[in-house]
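J.: here is the input, now give the coordinates:
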Amino acid sequence: MIDINRLKEQIKRNCNISDAKHWGFYSICGLLLRLRELYRSEHEVGLWEKLPQKEVGEWIFNREILWKQLENEEYGDITIKNNTYKPFDIENINTELKNEGLLYGAGLGINLKPSFFLAEIMSQEKIGGYECYITGHEYARDLSNYPAMLQDKTIFVRIDPLKQLLWQRFEELRCKNTKSALTYAFSRYGISSEDLPSADTERQISQIATSEAETFIHHEIGEAFEEEIIGSEWKEFLTYFPHTKAEIFVRSLKDMLSDTSDNGMLKYIIANQKEGSLGFYIVFLTGMRKVLFPEIIDAFNIFTEKCDWSYIDKARKLGYKKAMSYVERLLSKNQIYKNEKDLIAKYIEDSILKKDFSL
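T.: Predicted coordinates for the structure are as follows:
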């Protein structure tokens, strides 16, 4: 039998090491928000419940002390029933866990920050050749809040982080009186700005997260499909520019390509006429992704008046064409500059971000 508590301790230690090494890449506001989310997760506080400010403050103080102790430590191996695995050996670790109803995830996110989690498996199915898991309660996680991850032929959708993202938008909804994509998205699930935070509302948000899980799966399927088409050079290219504007651009480009792919999220939304999912797609389209893809905003505004999915599909195709054009342009420059990362980053910032987007 697996010692679950020991397993949680090992994974949580790696989570803390990752946070200790990378917390400085978040903005102050972003870090505080993530810390509050992490406190809520570790202490199993409901999303609708107010956090105890004094206890949270003390916990953050102690967590910062812990980070100081761990910032120079190496990520530890994971030992299960006398078998030891490297922390990114998710296939073999999950083979050990398959009879426990648990799933382990590990990968690299933005700024190449390692991310780890251990969660209960809610469901498992094969979609398009990919083993897709939807997870529920999380026993260990780091500051990262990715709702979905792709690892080789395995896709994870994490309901807990997705619920937290949706709850943040629900709180935003309650502060807004104007008609918006946020209002539209929640209205498709029977939630309005008049609803109050409560256990019942949290249950509704959980239902939304579960309903949206397959939509997120298709983002990851789109990503995998496009990487196969473009080749390994693109996957390596995505790691070239950690902590730079160039990284934000290429990762946003990757997401746009994934979403607009014939196998991606938007195609799935259109095929199944998921109005709520379309609304949330617009809600979560922020930052560089929003700058890159204004066509979908215009199409959504028309859609809310005419309810004609052809406008969304037209925008999807235009977005894909634009994204692929930039990918081809960047990989061409990569050949010219012979993998000179600084030169390519400068090209992205000067010839694309400044020239094409005035950024």
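
J.: going forward, measure contacts and count neighbours with C-alpha atoms only.
T.: Noted.

J.: got the residue ranges for the strands in this structure?
T.: Secondary structure of the chain (DSSP state E): strands located at 78-80, 83-85, 102-108, 114-127, 130-141, 148-151, 154-158.

J.: Gln53: which of the ones you listed is closest?
T.: Of all these, strand 130-141 sits nearest to Gln53, with 21.6 Å by C-alpha to C-alpha.

J.: buried set for the closest one?
T.: Across strand 130-141, burial judged by 16 or more other C-alpha atoms under 10 Å covers Tyr130, Cys132, Tyr133, Ile134, Thr135, Gly136, His137, Glu138, Tyr139, Ala140, Arg141.

J.: Arg251 touches Leu238, doesn't it?
T.: Yes. Using C-alpha atoms under 8 Å, Arg251 makes contact with Leu238 at a distance of 6.7 Å.

J.: I have a second one here; can you model it like the first so I can compare?
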Amino acid sequence: MHTQHHDLIQTIQRNCHIADARHAGDYTLCVYLLKMREFYRWEKGIRLSDVVISDDVGEWLTQREAVWDALDEQDYAPLSLNGSGEHDPFANETINAALNSAGLVYSAGYGRRCRPLFFLAELEQVIEQDDYTLLVAGRELARDVEAPPAMNQGKHVFIRRESLRRMLWEKVDEWRWSGLDNPMGRALAHYDFDADVEAALDAMAAAEIQTVIAHEIGEVKAGQALGDAEWQTMLFALPPSHADIMLRAVRDLLADCLHTLPELLARGNAASIHFYFGNLSAMRKKLAPQLVAAYQHWHETGDAEKIAAYAEWGREHWATVGRKALAVFQTKGGAALAEIEAMVSCG
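T.: Okay, here's the model as predicted:
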């Protein structure tokens, strides 16, 4: 399958290796080993529910690091597409214009700390939202060690079903160690992982990809409310800091109030509502204790009115907080960190 795209897949995977070679040192040792174990599983086609043999991973890791050593000084290679010559590997729109009709989707962009991210996958679905295009990717044919479930690149949003499925498995595995009665445990209780792990993961991924899509549509709307280009310029300019984490949480909360939460309530899928709150970051919990309390009220009574009310209130509130933070940054630049932190904390 995809034999006609063999050379393209190999070139993209080589670019992935170059990015990995340059940025593997960004992780702590523990995170690095976990990510490489997961990457080995993907590369070898091992099911998430199957055991990975540590000795095999160790031997493969040694070989992979040798490949990286040979590539870390190399340039990213252009992509050769039939009939249209060679293209810069970051020319997403041009490359996808050629590949989407063949049932493929490609993405090249930058993640945290300006880390290049590449992937090629089978294209499952295209969703148009305002001036944005959401592309849902299925089976991945080339990828980096870093594989976020969703990415926003200009006017295109990429949603990766395989990456989401792996993330869900990590959540399942993590929760099994604790077994706590918490939102994540309540979400997982809706799926029969004991009977068939793979089937349960498929069912959960099918539900949660709708939540990811809802959040990404919310991100589009949040960008429109805040001024996406100016907001991204600010985030790229800020050093790793508490303010950076807070601002990302502000935008996430705005996106969720604009679209994710209303969509979750409209769908009425209890498992997805539990999962949303189980996946809520520590910073979002800190900034939005009323939302956490609204969830607890819903869990105890089945009444979602407080969640709906928070979403309605939060649309204006978090947009205002975000705009004020952006205005301070545009005036003071990097010297505004402490002021931004204080402003966001006060809400």
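
J.: to Gln273 of the first structure, which of the strands of the first structure lies closest?
T.: Closest approach to Gln273 of the first structure among those (C-alpha to C-alpha): strand 114-127, 18.9 Å.

J.: quick check: buried residues in that closest one?
T.: Counting neighbours by 16+ other C-alpha under 10 Å, strand 114-127 of the first structure gives Pro114, Ser115, Phe116, Phe117, Leu118, Ala119, Glu120, Ile121, Met122 as buried.

J.: also stretch 257-275 of the first structure?
T.: By neighbour count with 16+ other C-alpha under 10 Å, stretch 257-275 of the first structure contains the buried residues 257-270, 275.

J.: what's the closest of the strands of the first structure to Lys50 of the first structure?
T.: strand 130-141 (19.8 Å).

J.: now Glu339 of the second structure: how far from Ala288 of the second structure?
T.: 19 Å (C-alpha to C-alpha, to the nearest Å).

J.: picking that back up, need the strands of the first structure in a markdown table with distance to Phe300 of the first structure, can you?
T.: Compiled in a markdown table, those are given as follows (distance: least, C-alpha to C-alpha, whole Å):
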| stretch | distance to Phe300 of the first structure |
| --- | --- |
| strand 78-80 | 46 |
| strand 83-85 | 47 |
| strand 102-108 | 32 |
| strand 114-127 | 28 |
| strand 130-141 | 28 |
| strand 148-151 | 24 |
| strand 154-158 | 25 |
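
J.: how about those, which one is nearest Phe61 of the first structure?
T.: Among the strands of the first structure, strand 130-141 sits nearest to Phe61 of the first structure (C-alpha to C-alpha), with 18.7 Å.

J.: for that closest one, packing partners?
T.: Counting contacts by 3 or more C-alpha pairs under 8 Å, 6 or more residues apart in numbering; DSSP states H and E, strand 130-141 of the first structure packs against helix 4-22, helix 28-42, strand 114-127, strand 154-158, helix 159-174, helix 199-230.

J.: mean neighbour count, those: which tops it?
T.: Ranked by mean neighbour count, those are led by strand 154-158 with a mean of 25 (mean count of other C-alpha atoms under 10 Å).

J.: compared with the second structure, how much does that one deviate?
T.: For strand 154-158 of the first structure, the mean deviation from the second structure after alignment is 2.0 Å (mean C-alpha distance after the TM-score superposition for the first structure).

J.: check stretch 325-332 of the first structure too.
T.: Looks like 2.2 Å for stretch 325-332 of the first structure (mean C-alpha distance after the TM-score superposition for the first structure).

J.: go through that stretch and flag the buried ones.
T.: Buried residues in stretch 325-332 of the first structure, counted by 16+ other C-alpha under 10 Å: Tyr326, Val327, Leu330, Leu331.

J.: same check, this time on stretch 76-95 of the second structure
T.: For stretch 76-95 of the second structure, by 16+ other C-alpha under 10 Å, it's Tyr76, Pro78, Leu79, Ser80, Pro89, Phe90, Asn92, Ile95.

J.: can you list contacts of that stretch?
T.: Leu8, Thr11, Ile12, Asn15, Ile18, Ala98, Tyr106, Ser107, Ala108, Gly109 (C-alpha atoms under 8 Å, 6 or more residues apart in numbering).

J.: which members of these are the farthest-apart pair?
T.: Ile18 and Ala98 (24.1 Å).

J.: thinking again about what came up before, quick one: closest of the strands of the first structure to Phe303 of the first structure.
T.: strand 148-151 (27.1 Å).

J.: what packs against the closest one?
T.: Packing partners of strand 148-151 of the first structure (3+ C-alpha pairs under 8 Å, 6+ apart): strand 154-158, helix 199-230.

J.: if you set the cut-off to 6 Å instead, what comes out?
T.: strand 154-158 (3 or more C-alpha pairs under 6 Å, 6 or more residues apart in numbering; DSSP states H and E).

J.: in this structure Ala106 of the first structure contacts Phe116, no?
T.: Yes. If you go by C-alpha atoms under 6 Å, Ala106 of the first structure and Phe116 touch, sitting 4.5 Å apart.

J.: how far does stretch 326-338 of the second structure stretch from start to finish?
T.: Stretch 326-338 of the second structure end-to-end distance (C-alpha to C-alpha) = 13 Å.

J.: buried sites along that stretch?
T.: Residues Leu326, Val328, Phe329, Ala336, Leu337 are the ones in stretch 326-338 of the second structure that count as buried (16+ other C-alpha under 10 Å).

J.: for stretch 175-183 of the first structure, same thing?
T.: Result for stretch 175-183 of the first structure [16+ other C-alpha under 10 Å]: buried residues Ala181, Leu182, Thr183.

J.: okay if I get these as a markdown table plus distance to Pro147 of the first structure?
T.: Putting those into a markdown table (distance: C-alpha to C-alpha, whole Å) gives the following:
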| residue | distance to Pro147 of the first structure |
| --- | --- |
| Ala181 | 20 |
| Leu182 | 19 |
| Thr183 | 22 |
